[in-house]
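Student: coords below, sequence missing:
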C-alpha cells in the first residue's frame, strides 16, 4: 500500500518549496518530490547568484496573462512585505536596487536554505532525485508512480516551472499533466529573453558588442526605461528582456537612445558651441563607440560645425536617435529565457485557490500557470503568492 499524504507537491523550486512549507505549517501531511538532486536550482542562478526574491512595488500591473484579473487575488493576499518578514526572520541580509528590487546581499543559497528549513521545521517530507513517472486519480485520491515507489494523496500541487533553461531541469511536464486531465493550455513562448537580429543588421551592430546604455524601449503596448546591451548575437539587457514579454514574432520595436533629450537641447547646445561637431554633442550623452557607429551609419559629418546644420537637419538627427525602429529576427529561445509566457489557462483555475475547476484536489502554481511577471522580482513574488494561496486552501 502506498503511503498516504494530505498533499503531494511536485517540483522543488520557488513555488513548490513555498507551498510545502505553507501546507506543513498548517499541519497537513506533506510530501515534496523533486526530480533534481538539489532543491531550488533556478533560485540559485537567479539575479547573478543573489536572487531578486521580490519587488516591494509589485502590483497587478506588473503581470501579463490572458485574464488580467486572475492574479489579483493571490497577490493581494500575500504581499512582498510578508515574504520580506520571513526573510528578515532568518537574518538574511538584502539590498534594494532600482524600483524596489530586493536581492540577497550574499547568496541566493540563503533563500533556498530558508525555504528548506521552513519545510523541515513543520515536518514536510522531501524526496530528491524522484521523478513522477505517472499520475492517475482514482476516486478522491491521486496516485504518483516514481522509481522510489508509489505515493497517494487527496491533493496534488503541480509546481513544475516551465520550459526555460533545460540544463537545470526546465521542461513541459506540468503542461502535459494538465492536458492529461483535460485542461486547456494557452500558447507558450520564451519571455524575458534576448533578441536576435537579422544578418544585415547584426553585421553593423556586432562591432558594438559589450556596449551598454540607458534607453527607452517601446511598442504599441508598453514602454520601459532600462539599460540596453549590444551582444555578438543581437540585443540584450533589462530593456530588451522587459519588452520581450510584450512582443510577438514579426512585430517591430522602437528604441529611444536619448530618452531625456529633445531637439531643443541640441539647438541650445549649438547656440552655445557653434564651432563644435555633432559627434561632440552626442558623446556627452552616449557611449563613444555607439556615437562613432551611429555617425557612420547616418553619414553624419565629423568636421562640419554645428553652426552649419539647419534646424531641420538637427531635428532629423534627434528624431532618428529617438525613434530607431527594428524587427527582431527572433529570440535566443528557452536556453536564454528567464521565464515562460503562457501556460495552464487561468480559465481552468480558481483565482482564489489555484485549484482546477475540472479536477478536485488538483492545483497548479508558479510559472506553469499563464501568469508572467516583468523583470525585477515579480515572478518570484507570483511564486510565493500562488503557493501561499494554494497551500492555505488545502483541506
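Tutor: Received it, and whenever you're ready, just let me know what you need. Fair warning: this is a prediction, and the values are worked out from it, not measured in the lab.
Student: only C-alpha atoms for contact and neighbour calcs from this point on.
Tutor: Noted.
Student: Next, count neighbours for the closest residue to residue 168 other than its chain neighbours.
Tutor: Using Cα to Cα, 6 or more residues apart in numbering and skipping the chain neighbours, the partner closest in space to residue 168 is residue 41 (6.5 Å). Using other Cα atoms under 10 Å, the number of residues around residue 41 comes to 18.
Student: same thing with the one 10 residues further on?
Tutor: Counted with other Cα under 10 Å, the neighbours of residue 51 add up to 27.
Student: and if you look at residue 77?
Tutor: Residue 77: 13 surrounding residues under other Cα under 10 Å.
Student: Kindly report the same for residue 254.
Tutor: The tally of other residues near residue 254 (other Cα under 10 Å) stands at 17.
Student: For the nearest residue to it once chain neighbours are set aside, identify the helix or strand it belongs to.
Tutor: Taking Cα to Cα, 6+ apart, and ignoring the residues beside it in sequence, residue 254 has residue 325 as its nearest neighbour in space, at 4.2 Å. Secondary-structure element containing residue 325, defined by DSSP states H and E: strand 324-326.
Student: related to what we said a few turns ago, so the residue nearest to residue 254 versus residue 59, what's the distance?
Tutor: Note on residue 325: its distance to residue 59, by Cα to Cα, to the nearest Å, is 30 Å.
Student: Please apply the same query to residue 65.
Tutor: 14 Å.
Student: before we move on, what about residue 143?
Tutor: The gap separating residue 143 from residue 59 is 37 Å, by Cα to Cα.
Student: With neighbour numbers in mind, choose between those two.
Tutor: Between residue 143 and residue 59, residue 143 has the larger neighbour count (other Cα under 10 Å), namely 21 against 16.
Student: Just to check, the more buried one is in contact with residue 135?
Tutor: Yes - in this structure, residue 143 is within contact of residue 135 by Cα atoms under 8 Å, at 5.7 Å.
Student: Structure two is appended below for comparative analysis:
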C-alpha cells in the first residue's frame, strides 16, 4: 500500500502532525500500537488536560541545545493552539502561572485532534504494531503484521518512557538508533523524589506547604511541596526533578518571603516551645517533626542567639539529598531523547536521513510543568506536518 506520510504514534504530537500534513493535501496514515487514542492526554491535568501555557518561551524547556525549540515554538504558538480550541467551542479556564485547562474534560482535546485528522482525510491504523522500518530509494517501507506500506516520509511521535502502564515504550529511540541518530541520556522528569525510610519524610505523609525549591542546575520554583510515604512530591518538587541528578542535594526555603529571624526575635523571651512558634507559619505536624530532627525542643527563652540563627538558616535553606525518584511509572515526561544536533530545528527532520522526522517527547526537549510539554507536542507536530 502507498501513502505520502506515515505518522507513528497517535498521541498529542502524532495527531497534530497527521492533521497538519493531511490538511495540506498529503496522504497520511497514522499508526499506533494501542487501540485507544492519546491516553496521556486523557489522564493529564486531573482529567482536564493542561493543554498549553500562555507564558511559553524557550527558557521554559530543557535540552542539550536550549535554542533548538525556538523555531517550532515560533512557527506554531500557544495562541495558535488556543485559537484552535476556541474554534471548536471548547470551554477552558486559566488556573495559575499561565496554565490553561479544559472546563469539562481532556476528551475535548482528543476529539478536537481526531476531528482535525479526519478533516484532512487521515487513515487510521490503531491496535497496529510496527514490525520494521526500512529506507528505500523513494522513501521508506513500513511493515506491520497486517500490511506493508510505501511512503515518502515517516514522522516518529512515539513519546518517551514515562507512564508505561498506558503504553509507553522505547520504540522511538530504537528507530533513531537504527538510522544512526544519537540519543542523549534518558531519565524520568517531572517526577516525585524519594527518601530513605529513616528520614523524617515518611512521618509527614499528607502534609503540604508553600516552598521555594531548588535542585541541580535549574532555577528556583515557588510552589507547593507535598510530603508522601516515599518522599516529596507536589509542583515545586516535580519542577526541580527535571534538573536534579542522583546524589545531588535539593534546597528548600520553607518560609519563602518571610523572615525566620524576625519571628524568633518577637518570641525569643517567651515560654512557648519552638514548634508552637513555627506552627504560626508552618503546618503544626511539620513544625514538630522538623524541630525534633534538628534541635533540642525547649521554650524559646532558653535558646541562645546562635541556636536560633542556626534554626533560621535551616528553615530558609534546608538541604537534603533524595535517595532517588519514583521513576518512569510516576514521571510525567522523559528527560533527554533524540539529540537535537541530528535534527533540523526548522523542520524536525533528520539531517542525515531525508524524510525521517522526530517530534514531541521522543526529542531531547523537555518542558516545565504546566502545559509546556503539550505545547511542544503541538508545535513540533505541526511543523513536521508542514514539511513531511
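Tutor: Yep, it's here. What you see is a predicted model, and the numbers here were worked out from it, not measured in a lab.
Student: what's the TM-score here?
Tutor: The TM-score (TM-score structural alignment, normalised by the length of the second structure) is 0.96; 387 aligned residues with a Cα RMSD of 1.4 Å.
Student: returning to that earlier point: counterpart of the residue nearest to residue 168 of the first structure in the second structure?
Tutor: Under the alignment defined by TM-score structural alignment, residue 41 of the first structure is paired with residue 39 of the second structure.
Student: any idea how far residue 108 of the second structure is from its match?
Tutor: Counting by Cα to Cα, the gap between residue 39 of the second structure and residue 108 of the second structure amounts to 13 Å.
Student: just to revisit the earlier point, list the contacts of the residue nearest to residue 254 of the first structure.
Tutor: When contacts are counted by Cα atoms under 8 Å, 6 or more residues apart in numbering, residue 325 of the first structure touches 252-255.
Student: before we move on, the earlier item: mind checking how far the residue nearest to residue 168 of the first structure is from residue 286 of the first structure?
Tutor: Distance of residue 41 of the first structure to residue 286 of the first structure, given as Cα to Cα: 38 Å.
Student: again with residue 127 of the first structure
Tutor: Relative to residue 286 of the first structure, residue 127 of the first structure is positioned 53 Å away (criterion: Cα to Cα).
Student: try residue 316 of the first structure
Tutor: When Cα to Cα is applied, the distance between residue 316 of the first structure and residue 286 of the first structure equals 17 Å.
Student: which of those two has more neighbours?
Tutor: Comparing residue 316 of the first structure with residue 286 by neighbour count (other Cα under 10 Å), the higher total belongs to residue 286, at 17 against 13.
Student: Grab the nearest non-local neighbour of whichever residue in the second structure pairs up with the more buried one.
Tutor: Residue 286 of the first structure is assigned residue 282 in the second structure as its aligned equivalent, the criterion being TM-score structural alignment. Of all residues beyond its chain neighbours, the one nearest residue 282 of the second structure is residue 209 (7.1 Å), with distances taken as Cα to Cα, 6+ apart.
Student: burial count for residue 357 of the second structure?
Tutor: For residue 357 of the second structure, the count of nearby residues is 26 (other Cα under 10 Å).
Student: Hmm, I typed the wrong one, I wanted residue 165 of the first structure.
Tutor: Count around residue 165 of the first structure with other Cα under 10 Å applied: 17.
Student: quick one: contacts for it?
Tutor: The contact partners of residue 165 of the first structure, by Cα under 8 Å, 6+ apart, come to 334-338.
Student: now for those residues, which pair is the farthest apart?
Tutor: 335 and 338 (8.6 Å; Cα to Cα).
Student: now stretch 135-153 of the second structure: which residue numbers in the first structure?
Tutor: Aligned by TM-score structural alignment, stretch 135-153 of the second structure corresponds to residues 137-155 of the first structure.
Student: I'd say residue 238 of the second structure and residue 367 touch.
Tutor: No - if you go by Cα under 8 Å, residue 238 of the second structure and residue 367 don't touch, sitting 11.4 Å apart.
Student: more neighbours, those two?
Tutor: residue 367 (27 against 24).
Student: Might you report the residue contacts of the aligned partner of residue 15 of the first structure in the second structure?
Tutor: When the structures are aligned by TM-score structural alignment, the residue of the second structure matched to residue 15 of the first structure is residue 13. For residue 13 of the second structure, the contacting residues are 157, 359-360, 374, 376-378, 380-382, taking Cα under 8 Å, 6+ apart as the criterion.
Student: just residue 132 of the second structure next, same as before
Tutor: With Cα under 8 Å, 6+ apart as the criterion, the residues that contact residue 132 of the second structure are 142-144.
Student: how about 10 Å then?
Tutor: The contact partners of residue 132 of the second structure, by Cα atoms under 10 Å, 6 or more residues apart in numbering, come to 141-145, 148, 175.
Student: Could you list which of those belong to strands?
Tutor: 141-144, 148 (DSSP state E).
Student: before we move on, back to that, can you tell me the mean distance of the strand holding residue 325 of the first structure from the second structure after alignment?
Tutor: With both structures laid over each other, strand 324-326 of the first structure and its partner residues in the second structure are 1.2 Å apart on average (mean Cα distance after the TM-score superposition for the first structure).
Student: residue range for that strand in the second structure?
Tutor: In the comparison with the second structure, strand 324-326 of the first structure aligns to the range 318-320 (TM-score structural alignment).
Student: same deal with stretch 188-199 of the first structure?
Tutor: Residues 186-197 of the second structure are where stretch 188-199 of the first structure aligns, taking TM-score structural alignment as the criterion.
Student: circling back to that earlier point, which of the ones in strands among the contacts of residue 132 of the second structure are buried, as a PyMOL select command?
Tutor: Of these, the buried ones can be selected in PyMOL as follows, counting by 16 or more other Cα atoms under 10 Å:
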select buried, resi 141+142+143+144
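Student: Turn the ones in strands among the contacts of residue 132 of the second structure into CSV, including distance to residue 98 of the second structure.
Tutor: Compiled in CSV, these are given as follows (distance: Cα to Cα, whole Å):
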residue, distance to residue 98 of the second structure
141, 43
142, 41
143, 43
144, 42
148, 45
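Student: Spatially, which two of the ones in strands among the contacts of residue 132 of the second structure are the most separated?
Tutor: Using Cα to Cα, the pair of these lying farthest apart is 141 and 144, separated by 10.0 Å.
Student: Touching both of the two, which residues are there?
Tutor: Contact criterion Cα under 10 Å, 6+ apart; residues bridging residue 141 of the second structure and residue 144 by contacting each: 132-133.
Student: re earlier: quick one: the helix or strand harbouring the match of residue 15 of the first structure to the first structure mean distance?
Tutor: With elements taken from DSSP H and E, the one containing residue 13 of the second structure is helix 12-22. With both structures laid over each other, helix 12-22 of the second structure and its partner residues in the first structure are 0.5 Å apart on average (mean Cα distance after the TM-score superposition for the first structure).
Student: how about the helices in the first structure?
Tutor: Chain-ordered helices for the first structure, with DSSP state H as the definition, fall at 14-25, 41-45, 72-77, 80-89, 109-121, 173-180, 199-205, 238-244, 263-272, 278-283, 288-297, 311-322, 378-393.
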